[in-house]
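Peer 1: What follows is a predicted structure for the sequence shown.
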Amino acid sequence: MPIYLDHAATSPMRPEVLDAYTQALHVVGNPASIHSQGQNAKRMLEEAREQVAASLGAESVEVVFTSGGTEAVNLGIKGLYWARRAAMPSRRRILVARAEHHATIDSVEWLEKFEDAELTWIPVDEVGRISLAALDAALDQDVALVTLLWANNEVGTIQPIDEVVALAAAYGVPVHVDAVAAYGYLPIGFSASGIAALSVSAHKIGGPVGSGALLVSRGAVVEPLLHGGSQQRARSGTQDAAGAVAFGVAASTLPNPAPLRVLRDRLIAGVRDAVPSAILRGDPEHRLPGNAHFTFPGCEGDSLLFLLDMQGFSVSTGSACTAGVAEASHVLMAMGLPEADARGALRITLGPETTEQEVDAFVAALPAAVAQAERAGLSERTPVLGQLGR
């Protein structure tokens, strides 16, 4: 039986979520219809919105359901930018933390290319933590918004969100936060945070793929990406009631992440003992409870992934893959690693179902895989069987 250690890419749908999802799929009715069946679907939808809001310390009116994290990030960044430019045309600069997810990188670069945005990249340190001094120095009256991850999806480093929001607030600048990796693992109190917009995804917390949300604070204005029936604030389109129901159940039954910290520390200690050359990346203390990210000198991460997959372990590399060509992790290079070192990475992410026995089995299998990958050498390219999902 394969051992799944890639929960950051997607986490298996829990039984209670799947049961609620399949039952909701039988319900007929468009939530926008005024007949009784439509209103029944609307009731289900709004109850789910309340559940998602409660899990994030938000009001239900602040929850805009989307098709997932990528749409939520695009809506948050582009929508805030367009609204700000319409109100204050001189505000065209976007401050972006280095080491962001590609949903953010591609969104801001699109705005730069097509919408006259000017990008200022804020550096991160050797553990992936944003430079508050550089952010403070970059803030000015021409800034449209700040965008950053709550926690890095690759190396697990948790960002100082409160400090970022406070710095931006001094200039009246809204902050968009990609909390896809943090959701379910860190406490999030959206309404009290001062964040203008926050993106999350259901399938990272045991919900369905294809469901996500952008939280938009009461005081924020977001220009829609999609226009039509205005079914939601900032988003048109017939709403997926069944997907929302499953999302709501996943949000309202989040497992306690505390045991994951113990299991993660067991994994980190085990890898260090088994492979002394392995280097832990990311903040050693302020990191996601289920995240362990290592680089292995002299190895290709894709080779390690392939070898471990053959032994029944599902993990991710620290690299992205474009058109089938492996590339070194932009996150690790933003943290100062040379390209060669950034290639030899593995991300192991744990979930609520992960056991000590599975962690120990992975640690036991790792040395042989590392030794074989070292023999293969850095010049050899192993076909990529897995790609970093988030």
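Peer 2: Perfect, thanks for sending it.

Peer 1: hey, let's count contacts and neighbours off CA atoms from now on
Peer 2: Will do.

Peer 1: Tell me which residues are up against the top strand by length along the chain.
Peer 2: Assignment by DSSP state E gives strand 143-149 as the longest strand of the chain. Identification of contacts with strand 143-149 by CA atoms under 8 Å, 6 or more residues apart in numbering yields 77, 80-81, 84-85, 91-97, 100-101, 104, 159, 168, 173-179.

Peer 1: That one: what's the following helix or strand?
Peer 2: Going down the chain from strand 143-149, the next helix or strand is helix 161-169, by DSSP states H and E.

Peer 1: how far does that next one sit from the chain's center?
Peer 2: Between the centre of helix 161-169 and the centre of its host chain there is 20 Å, according to CA atoms, centre = their mean, to the nearest Å.

Peer 1: helices and strands around that helix, which ones?
Peer 2: On a contact count with 3 or more CA pairs under 8 Å, 6 or more residues apart in numbering; DSSP states H and E, helix 161-169 meets helix 132-138.

Peer 1: Residue 258 is in contact with residue 265, isn't it?
Peer 2: No. In this structure residue 258 lies outside contact range of residue 265 using CA atoms under 8 Å: 11.5 Å.

Peer 1: those helices in the stretch 201-350 of the chain, which residues are they?
Peer 2: Remark: helices assigned in the stretch 201-350 of the chain by DSSP state H, counting those that start in this stretch are 241-252, 258-274, 301-310, 330-334, 339-343.

Peer 1: For the second one, buried residues please.
Peer 2: Of the residues in helix 258-274, 260, 261, 263, 264, 265, 267, 268, 270, 271, 274 count as buried by neighbour count, 16 or more other CA atoms under 10 Å.

Peer 1: Pipe those into JSON lines and attach distance to residue 367 per row.
Peer 2: JSON lines is the format used below for those (distance: CA to CA, whole Å):
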{"residue": "260", "distance to residue 367": "23"}
{"residue": "261", "distance to residue 367": "23"}
{"residue": "263", "distance to residue 367": "19"}
{"residue": "264", "distance to residue 367": "18"}
{"residue": "265", "distance to residue 367": "18"}
{"residue": "267", "distance to residue 367": "14"}
{"residue": "268", "distance to residue 367": "14"}
{"residue": "270", "distance to residue 367": "11"}
{"residue": "271", "distance to residue 367": "9"}
{"residue": "274", "distance to residue 367": "6"}
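
Peer 1: got another, please set it beside the one above:
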Amino acid sequence: MKIYLDNAATTPLNQETKDYIISILDDYYNPSSAYQEGRNIRNKINEARKNIADFIHADESNILFTSGGSASNTLAVKGYKDQNDCVILYSPIAHKSILNYVKTVRNAIPLKVNGQGEIDFDDLNSLLSIYHKRSFVVMDYANSEIGTIQDVKKLTDLIHFYNGRIYVDCTGSISQIPLDVKKLDIDIAGFSAHKLGSLKGCGVLYKKDNIQLSPIIYGSQEYGLFGGTENTLGILTLGYVVQHYNYDQCTPEKRDYLVKTLSGLVPNFFVVGSYNNRLPYNLFLCFEGVSGEALMTLLHEYGVIVSTGSACNSGSLKSSDTLLAIGMKEKYIHNGIRLTLCGSETKEELDYICNQIKNCVMTLRNLT
């Protein structure tokens, strides 16, 4: 038995999506070409743009395509910073592409988060009262490592009270939480296609009409902000996937079943991050006295595929920025594994997962 529990890293393609991809492989013409075949591709890209706009409740003129989540993050944050006199107020548990960028600029201030990863409202209010309209808040909708969801509407209301602006990285949340950029009043938002059961190499950026960005790749495509011939295959596939995406099954019952069952099988473990205000498919578990890396490796031998955190940090011996930011004790920093479900797991599979975690944890504890 093999059970994939790393859907926060990437998601598989279902058979319908594979069939659709095969059906468009001959759509290889350049969408910038003036002849009919090129114009046909341009029309298909525009149709996909509209489908994606509808998916996040936006206008299609406010949607542009990038090469992925990190590209969308960079275009949003660097593009805004280069174009505007601003002070970046950023979440310390943001994606690595954001954290690495803010190290390179002046006027970038980390926000405080509590032990569950939630942004400190009073701290943000204090900073906004100093910087007002120069404030550019950068955060993720939900942290893909520990699963904590931010109260985006409460935060956008506060930011706009001070005439500041906000970028919300939705890559970690887009597969589990429906996104309504107008209802949430988000200025700029981005996400990656491959977290939705689509292809890698395709990202989306939404921005309001009044938001000015500088390009990060020069050219004529995507309103001059992200140049280069469009990834037709990736864009059309995402346009197809969002038409068939269903959030109805994104409920926490299976996640909660895992926690309840494990609680009866394995002593001395705890859930990291907010439990009630959490992505429904996310679990980050710390097992006392057990290396997360060793546990991940041993579980893999029994067909249970998990991770020790964000795929962007995989292979690094450095402690997780997220776990450090929430103040986790040093002795637990390397004891965690992340499980991210897809929602189609059976009870038999869930029981198998729990039993293998129990067996592997006990094996590793007996070695120490």
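Peer 2: Perfect, thanks for sending it. Please read these numbers as outputs of a predicted model, since none were measured by experiment.

Peer 1: Quick check: the longest strand of the first structure compared with the second structure, mean distance?
Peer 2: Following superposition, strand 143-149 of the first structure is found to deviate from the second structure by 1.4 Å on average (mean CA distance after the TM-score superposition for the first structure).

Peer 1: Now check residue 226 of the second structure against the first structure: what is it aligned to?
Peer 2: When the first structure is aligned by TM-score structural alignment, residue 226 of the second structure is paired with residue 235.

Peer 1: That match: neighbouring residues, count only.
Peer 2: If you count neighbours by other CA atoms under 10 Å, residue 235 of the first structure ends up with 22.

Peer 1: go on, residue 244 of the second structure?
Peer 2: 10.

Peer 1: Equivalent analysis for residue 290 of the first structure, please.
Peer 2: Taking other CA under 10 Å as the criterion, the count of residues near residue 290 of the first structure is 27.

Peer 1: if I line the two up, what does it land on in the second structure?
Peer 2: Aligned partner of residue 290 of the first structure by TM-score structural alignment: residue 281.

Peer 1: for its match, what are its contacts?
Peer 2: 176, 250, 251, 252, 254, 255, 339, 340, 341, 342, 343.

Peer 1: what's the answer for residue 254 of the first structure, then?
Peer 2: 184, 205.

Peer 1: Translate it into the numbering of the second structure.
Peer 2: Per TM-score structural alignment, the equivalent position to residue 254 of the first structure in the second structure is residue 245.

Peer 1: Now do that match against residue 352 of the second structure, distance only.
Peer 2: From residue 245 of the second structure across to residue 352 of the second structure, the span is 28 Å (CA to CA, to the nearest Å).

Peer 1: swap in residue 252 of the second structure?
Peer 2: Relative to residue 352 of the second structure, and taking CA to CA, residue 252 of the second structure is found at 18 Å.

Peer 1: Please apply the same query to residue 152 of the second structure.
Peer 2: From residue 152 of the second structure to residue 352 of the second structure the distance is 36 Å (CA to CA).

Peer 1: With residue 182 of the second structure instead?
Peer 2: Residue 182 of the second structure is 42 Å from residue 352 of the second structure, by CA to CA.

Peer 1: Kindly report the same for residue 321 of the second structure.
Peer 2: Distance from residue 321 of the second structure to residue 352 of the second structure, by CA to CA: 31 Å.

Peer 1: repeat for residue 95 of the second structure
Peer 2: According to CA to CA, residue 95 of the second structure and residue 352 of the second structure sit 32 Å apart.

Peer 1: more crowded one of those two?
Peer 2: Using other CA under 10 Å as the criterion, residue 95 of the second structure and residue 352 rank with residue 95 on top: 25 against 17.

Peer 1: What's the local residue count around the nearest residue to residue 269 of the second structure once chain neighbours are set aside?
Peer 2: Nearest residue to residue 269 of the second structure, sequence neighbours excluded (CA to CA, 6 or more residues apart in numbering): residue 287, at 4.4 Å. Residue 287 of the second structure has 21 neighbouring residues, counting by other CA under 10 Å.

Peer 1: list the contacts for residue 287 of the second structure?
Peer 2: 268, 269, 270, 335, 336, 361.

Peer 1: Show the buried residues in the residues you listed.
Peer 2: In the contacts of residue 287 of the second structure, burial by neighbour count holds for 269, 335, 336, 361, counting by 16+ other CA under 10 Å.

Peer 1: Next, work out how far apart the counterpart of the second one in the first structure and residue 305 of the first structure are.
Peer 2: Okay, so that is residue 335 of the second structure. Correspondence of residue 335 of the second structure to the first structure, assessed by TM-score structural alignment: residue 344. Distance, residue 344 of the first structure to residue 305 of the first structure, by CA to CA: 10 Å.

Peer 1: The match of residue 226 of the second structure contacts residue 216, doesn't it?
Peer 2: No. Under the criterion of CA under 8 Å, residue 235 of the first structure makes no contact with residue 216, lying 11.3 Å away.
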